[in-house]
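Student: the sequence isn't on hand, but the structure is:
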């Protein structure tokens, strides 16, 4: 799909596969614009076809027509920008992927908190003249490092959120799990729910939400007495990898909350190493590898390259 930015507008050249579709169908079915945003675009006359405002339900587009949507209108900043040096892995007009260090929260968890990755990304937006408020598509635990996907505008957060819900964003993790994991490849399919005896901890519970984790052993380190695992998730439950590996008898190195032994190198040996998805506006395949930062000594560049 051919797209380009023209000021505050996203211009889409109608592809042959959309020929004779109504504007309404494109907005709802092809671009997955949520109801509230549809109403806003309609009320503000933020959609044009060949530079004219048209009736959405009656107008059918032709291949080569130019559909414009005002997605880049300035937005108010919703969080306090806090300067922090961040590692941007990928960026375009619609989204960016940031390599989160371990030891900081993804977003504020209490009023006044401003030392999170969202605050740092807001500062990056401000410095670079991006008139928007960063929206995270998914989260990572405080002590998990690696790739986090952010959206730059309302349509991007809606479409990326839908891709995540439909499991069309592949998240690949690396983890050091205690002991020799056997079998070397498999699926952990156990529901996860809250632990009634702890305010933060989760546990495998038959009354919990469905959760699937796929894992594959890459190597065993005799010095660490741990297995390096490649993991992918079909679902995104809180603490999913940590809960599932603990349930299997192989908690993460350093993850004392789930039975792991204390480790001076980390609080939990988990790194979100790679993100793969089809871009919702360009339809190009995006692959982002998050190489380790200085505070993730358990994972090396060579470990990440094993996934490529």
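Tutor: Good, I have the coordinates. In this text the structure is predicted, and so the values were computed from the model without any measurement.

Student: when you work out contacts or count neighbours from here on, use the C-alpha atoms and nothing else.
Tutor: Fine.

Student: around residue 303, how many other residues sit close by?
Tutor: Here the number of neighbours of residue 303 (other C-alpha atoms under 10 Å) works out to 18.

Student: could you do residue 305 as well?
Tutor: 11.

Student: so which strand or helix has residue 146?
Tutor: strand 145-151 (DSSP states H and E).

Student: contacts for that strand, please.
Tutor: Contacts to strand 145-151, defined as C-alpha atoms under 8 Å, 6 or more residues apart in numbering, come from residues 94-102, 134-140, 157, 160, 270-275, 288-292, 296.

Student: centre of the chain versus that strand, how much separation?
Tutor: 5 Å (C-alpha atoms, centre = their mean, to the nearest Å).

Student: just stretch 17-35 next, same as before
Tutor: For stretch 17-35, the distance to the chain centre is 24 Å (C-alpha atoms, centre = their mean).

Student: what about that stretch, start to end distance?
Tutor: Start to finish, the residues bounding stretch 17-35 are 24 Å apart (C-alpha to C-alpha, to the nearest Å).

Student: and for the closest residue to residue 11 other than its chain neighbours, the neighbour number?
Tutor: Nearest non-adjacent residue to residue 11, counting by C-alpha to C-alpha, 6 or more residues apart in numbering: residue 68, 4.4 Å away. Per other C-alpha under 10 Å, the neighbour tally for residue 68 reads 24.

Student: structure B:
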């Protein structure tokens, strides 16, 4: 008897074009299953079946056969369950998409084991009788709000990571910055790497990793003292938007690391920093192809209250100018 707990199955019907092929070939061809994942499936007792019976990756299949992958459920042993409110935009057996508030760290780190998004998500799953390892598809900084996706199994995580690598995941952000970009719309193609003098920071450097950000100015406030900018990423370097906007002379408002405020700020900026309370960056949209259904999906998060307050304050600069 097999007492192993498995995740929800991933199923595939063999097409006529794949008649006679080995299971491994069909899985790689149709689902893009990695060799590493195939190796994991070999170790399970009923992790791979054809028409309900245990199968091996070398078995041959016929058109109409139903292949099912059942991966072992993975308890997040390194994450303590902790009840917290979650804003769930989408959830199915394979994927969870959340609207993360500012001020929440995504994953536990050394010395920071609780009060993270991972703690809340693991509690949510256990509450519903599920066990999954917390696998964020991408990361958001603690003080960045907005859409974040979490894969529920290794296959979905692998597929979404491949989409990310190939530029097939779309991420759009909204930022409020000091100054106004010139030109108003453009592309920042500037390599990024760690700052040798402060390894927790990133800088633009010729020897850095390729980093590309596209931006569009949506509004300019106070005669160019501040702006609202929409940004999309071709790459996903740590702190990319924050570093790139500083690079063009428009750091994010209230960004403590990259020059969004400091001593001697004008009154309007000091008020803006106080209003935002954190770097003025929001992950507004995430677009991806669901690995199981093939459906192109777009998830959106409205601007949170703190950034709406900031926008109203910046708009008032125009009233003072008139």
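Tutor: Here it is on my side, so go on. Since this is a predicted model, take the numbers as computed values, not measurements.

Student: now the TM-score, please.
Tutor: TM-score of the superposed chains, computed with TM-score structural alignment, normalised by the length of structure 1, equals 0.87; 293 aligned residues with a C-alpha RMSD of 2.3 Å.

Student: check the mean deviation of the strand holding residue 146 of structure 1 from structure 2.
Tutor: When structure 2 is overlaid, strand 145-151 of structure 1 sits 0.6 Å from its aligned residues on average, using mean C-alpha distance after the TM-score superposition for structure 1.

Student: hmm, back to that, that's a helix at the residue nearest to residue 11 of structure 1, yeah?
Tutor: No - under the criterion used here (DSSP: H, G, I helix; E, B strand; the rest coil), residue 68 of structure 1 is strand, not part of a helix.

Student: and it, what is it in contact with?
Tutor: Contacts of residue 68 of structure 1 (C-alpha under 8 Å, 6+ apart): 9, 10, 11, 12, 46, 47, 48, 49, 50, 51.

Student: and it, what's its match in structure 2?
Tutor: When structure 2 is aligned by TM-score structural alignment, the residue opposite residue 68 of structure 1 is residue 68.

Student: show me which helix runs longest in structure 2.
Tutor: For structure 2, the helix with the greatest residue count under DSSP state H is helix 305-321.

Student: are there helices or strands packed against it, and which ones?
Tutor: strand 212-221, helix 267-276 (3 or more C-alpha pairs under 8 Å, 6 or more residues apart in numbering; DSSP states H and E).

Student: ok, and for it, which residues are buried?
Tutor: Within helix 305-321 of structure 2, the residues scored as buried using 16 or more other C-alpha atoms under 10 Å are 307, 310, 311, 313, 314, 315, 317.

Student: what residues does it touch?
Tutor: Applying C-alpha under 8 Å, 6+ apart, the external contacts of helix 305-321 of structure 2 come out as 221, 222, 223, 226, 268, 272, 275, 276, 277, 280.

Student: same list (those residues) but as a markdown table, adding distance to residue 186 of structure 2 and neighbour count.
Tutor: Shown next, in a markdown table, are the contacts of helix 305-321 of structure 2 (distance: C-alpha to C-alpha, whole Å; neighbours: other C-alpha atoms under 10 Å):
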| residue | distance to residue 186 of structure 2 | neighbour count |
| --- | --- | --- |
| 221 | 19 | 21 |
| 222 | 22 | 19 |
| 223 | 20 | 12 |
| 226 | 17 | 24 |
| 268 | 27 | 15 |
| 272 | 25 | 22 |
| 275 | 28 | 19 |
| 276 | 26 | 22 |
| 277 | 28 | 18 |
| 280 | 20 | 29 |
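
Student: make JSON lines out of the residues you listed and add distance to residue 180 of structure 2.
Tutor: JSON lines is the format used below for the contacts of helix 305-321 of structure 2 (distance: C-alpha to C-alpha, whole Å):
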{"residue": "221", "distance to residue 180 of structure 2": "8"}
{"residue": "222", "distance to residue 180 of structure 2": "10"}
{"residue": "223", "distance to residue 180 of structure 2": "9"}
{"residue": "226", "distance to residue 180 of structure 2": "6"}
{"residue": "268", "distance to residue 180 of structure 2": "15"}
{"residue": "272", "distance to residue 180 of structure 2": "16"}
{"residue": "275", "distance to residue 180 of structure 2": "20"}
{"residue": "276", "distance to residue 180 of structure 2": "18"}
{"residue": "277", "distance to residue 180 of structure 2": "21"}
{"residue": "280", "distance to residue 180 of structure 2": "15"}
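
Student: out of those residues, what pair is the most spread apart?
Tutor: Spatial extent of the contacts of helix 305-321 of structure 2 (C-alpha to C-alpha) is set by the pair 223 and 277 at 23.4 Å.

Student: correct me if wrong: residue 97 of structure 1 contacts residue 86.
Tutor: No - Residue 97 of structure 1 is beyond contact range of residue 86, at 10.4 Å (criterion: C-alpha atoms under 8 Å).

Student: pick out whichever of these two has more residues nearby.
Tutor: Neighbour count, other C-alpha under 10 Å: between residue 97 of structure 1 and residue 86, residue 97 has more, with 22 against 15.

Student: what helix or strand does that one sit in?
Tutor: Secondary structure assignment for residue 97 of structure 1, by DSSP H and E: strand 95-100.

Student: after superposition, how close is that strand to structure 2?
Tutor: Relative to structure 2, strand 95-100 of structure 1 is 0.8 Å off (mean C-alpha distance after the TM-score superposition for structure 1).

Student: contact partners for the nearest residue to residue 228 of structure 2 once chain neighbours are set aside?
Tutor: In space, and not counting its chain neighbours, residue 228 of structure 2 is closest to residue 176: 4.6 Å by C-alpha to C-alpha, 6+ apart. By C-alpha under 8 Å, 6+ apart, residue 176 of structure 2 lies in contact with 226, 227, 228, 229, 252, 253, 280, 281.

Student: which of these does structure 1 keep?
Tutor: Mapped onto structure 1 and checked by both residues aligned by TM-score structural alignment, their matches' C-alpha atoms under 8 Å, these keep the contacts 226, 227, 228, 229, 252, 253, 280, 281.
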